[in-house]
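Student: sharing a model prediction with you, sequence too.
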Amino acid sequence: MSFPDSVCTVVVTYNRLEFLKECIQGILDQTSPVDKIVIVNNGSTDGTDAYLKTLQQPQIEIITQENLGGAGGFHTGIKRAYELGYEWIWVMDDDVEPFKDCLGNLLQYKDLSKCIQPLRIFSDNNEVFKWEHYFDHRTCMPILHHNISLENKDFCYVNTACFEGMLIHRDIVEKIGFPKKEYFIAGDDTEYGILANLYTNVLYTKTAIMYRKRVVVSYKIRPLQAYYEYRNLFLLRKNIKPYFPGNFSSIFYKNLYKDCFSKIKIILKGKEYPFSEKKLLISKMIKGILDGKKIYKNK
């Protein structure tokens, strides 16, 4: 049984306590109140657990689990929100903070789409995160449009989505299931948006806004990121192939290696990376590709 027009927010967190506090406060301050907040704590070790125990609001539910990555966290949270019967599920990482009217503005489009994506701006300088892109199923990579469609109108349609603010209807969850845990990080929301787009027109709007937090260290490529971004390209390709039949191997590998070599150049030239870190990152990228090939070949 579902509750008409109800909204459950799902937040996944791991070791970003200060950002998490701002995220939760932003949700609580919404001019269109949410009915439920499910917070999935992926085994944080920075005091998050103690903080979450202080939250006494009756609509907040805490789920603590081992660190299953963002993908495992969103699987748990979306599954819980769906099973509780909420009509809309509003999904976000711990490093975003919605403007007070964000949810209300998202819901203005509920008759146009069952998967709605807000605009994000960086909190340190109010720079717009130019996220608009078209996902190319041949390469499993995005073709960037840099929000061109939003210059003279309030929304546009895209063919994928992101867990930084995605508002998704339970009808879509019923059709495509829950995010796949095996991604761990990177690519889980891309696939979810691709599958959602098979059943609804994914809408991206500039009228609903969230802050996206960042710190200096976030500009650097992280070892986990270096590994999973390439490993998960193969997982993504394998998972969406039944929906986009065709042999695109030459295009896929050409773009994969072009992207990889480009990142290697950035790492080698980057003064912020010591030699040992450069060596580690490049080895992680290569391992990600090799492990990804094994996943893809394992039918």
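Tutor: Everything's here; your move.
Student: please make it C-alpha for all contacts and neighbour counts, starting now.
Tutor: Will do.
Student: report the central residue of the chain.
Tutor: Nearest residue to the geometric centre of the chain (C-alpha atoms, centre = their mean): Phe163, 3.1 Å.
Student: contacting residues around that residue?
Tutor: Val91, Met92, Asp93, Asp189 (C-alpha atoms under 8 Å, 6 or more residues apart in numbering).
Student: next: Tyr14.
Tutor: For Tyr14, the contact set (C-alpha under 8 Å, 6+ apart) comprises Asn41, Asn42, Gly43, Ser44, Asn67, Asp94.
Student: change it to 6 Å
Tutor: Tyr14 sits next to Asn42, Ser44 when contact means C-alpha atoms under 6 Å, 6 or more residues apart in numbering.
Student: how about stretch 109-129: buried residues?
Tutor: 109-110, 113-121, 123, 128 (16 or more other C-alpha atoms under 10 Å).
Student: structure two is appended below for comparative analysis:
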Amino acid sequence: MRYRIVIPVLNQLHFTRQCVENLLAHGTPPEAILVIDNGSSDDTPAWLASMPQLPSVRNPVNLGCGGAWTQGALLSGEADWVVLLNNDIVSGHAFVPAMLDAADRFGLDVVSCAMVERELDYPLETFTAEFVAEMRDVLRRGWFHGVCFAVRRPVFERIGFPDTDRLLFGREDSEFLWRCRRHDVPVGTVGAALLHHFGSITQDAIRRETGVRKFGDHRYFYARIGLNWWGRQRAKFARKAQTRRWVHEERAAHGRTLHMVHAGGGWEHR
């Protein structure tokens, strides 16, 4: 099997069903999808039980994103690539094969696709075709995002699986990216594939239910990767400067970027 798509979920059945149906509609075989139910209390378990052709695992407790990613990766031992995917996405094409083809072309071992976030009030299929035709050769080397990233199997053998530390809440992808950079794993985000991300649906629901405004502790994350206060400031400055360069170069050459936000009828480039 070339790839297995691992989708951790916690409630939000509408988005899970929409994501899975979108993948199937664009040719993804059901057996290439693995849904990890992190203890949902809505109708998610019943829906998964009604889909026997769709592989799934139900955890009695919420293992967190990192725990579910690692669980899915361990259960996908036959796949060359493990694609770690949020459930609050849709796409206008078969984005996973397109993303992996681009990774092979650019020599990447971890890869993300381009992304539009927030409001889906534009013609997705038409926009996607135009975007990919224009941006297929664009690459942001050295960065991937946590909404969707694919990992070539040998990377896990080399640097380990995503961190299962629950105190990293929301920063598991950043910790994994840091490890990739430290060990010179080639990573990047490509314009040859595009998805639409509705935007942290599960985390927003948890915030509303619990009243928690911010998850995790950024100081704990930076301590885990060995950065003191000055190291954090240098890392933030370097990241923001690099992002500004990417945005400037992509907009100048193509009029769009690999990370856009669509809200209120306008576009923001990130």
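Tutor: Perfect, I can see it now. Owing to the predicted nature of the structure, the values given are computational and were not obtained by experimental measurement.
Student: quick one on the thing from earlier: Lys263 of structure 1: which of the buried residues of stretch 109-129 of structure 1 is nearest?
Tutor: Nearest to Lys263 of structure 1 among the buried residues of stretch 109-129 of structure 1 is Val128, at 23.4 Å by C-alpha to C-alpha.
Student: now that closest one: closest residue in space that isn't a chain neighbour?
Tutor: Ile121 (4.3 Å; C-alpha to C-alpha, 6 or more residues apart in numbering).
Student: what residue of structure 2 takes the place of the one you found?
Tutor: When structure 2 is aligned by TM-score structural alignment, the residue opposite Ile121 of structure 1 is Val116.
Student: helix, strand, or coil at its match?
Tutor: strand (DSSP: H, G, I helix; E, B strand; the rest coil).
Student: from the contacts of Phe163 of structure 1, which would you call buried?
Tutor: Val91, Met92, Asp93, Asp189.
Student: the residue nearest to Val128 of structure 1 against Pro98, yeah?
Tutor: No. With contacts counted by C-alpha atoms under 6 Å, Ile121 of structure 1 stays clear of Pro98, the gap being 10.2 Å.
Student: in structure 2, spot the helix with the most residues.
Tutor: For structure 2, the helix that runs over the most residues, judged by DSSP state H, is helix 229-254.
Student: and stretch 149-161 of structure 2, what's buried?
Tutor: In terms of neighbour count (16+ other C-alpha under 10 Å), stretch 149-161 of structure 2 has its buried residues at Phe149, Ala150, Val151, Arg152, Arg153, Val155, Phe161.
Student: if we only consider those residues, which is nearest to Thr70 of structure 2?
Tutor: Phe161 (5.8 Å).
Student: hang on, the earlier thing: doesn't His196 make contact with the match of Ile121 of structure 1?
Tutor: Yes. Contact criterion C-alpha under 6 Å: Val116 of structure 2 and His196 qualify, at 4.9 Å.
Student: and Lys278 of structure 1, what's its match in structure 2?
Tutor: Match for Lys278 of structure 1 (TM-score structural alignment): no aligned residue.
Student: quick check: closest non-adjacent residue to Lys278 of structure 1.
Tutor: Ile267 (6.1 Å).
Student: so what does the helix or strand where the one you found lies touch, helix or strand wise?
Tutor: Secondary structure assigned from DSSP states H and E places Ile267 of structure 1 in helix 249-269. Of the remaining helices and strands, none touches helix 249-269 of structure 1 by 3 or more C-alpha pairs under 6 Å, 6 or more residues apart in numbering; DSSP states H and E.
Student: on that earlier part again, give me every residue that touches the residue nearest to Val128 of structure 1.
Tutor: Neighbour list for Ile121 of structure 1: Glu127, Val128, Phe129, Tyr211, Arg212 [criterion: C-alpha under 6 Å, 6+ apart].
Student: let me have the residues you listed in CSV, extended by secondary structure.
Tutor: Listed next are the contacts of Ile121 of structure 1 as CSV, based on three-state DSSP:
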residue, secondary structure
Glu127, coil
Val128, strand
Phe129, coil
Tyr211, strand
Arg212, strand
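Student: where do the helices of structure 1 begin and end?
Tutor: Under the criterion DSSP H, helices of structure 1 are mapped to 17-28, 48-52, 69-84, 102-107, 170-176, 188-196, 223-240, 249-269, 275-297.
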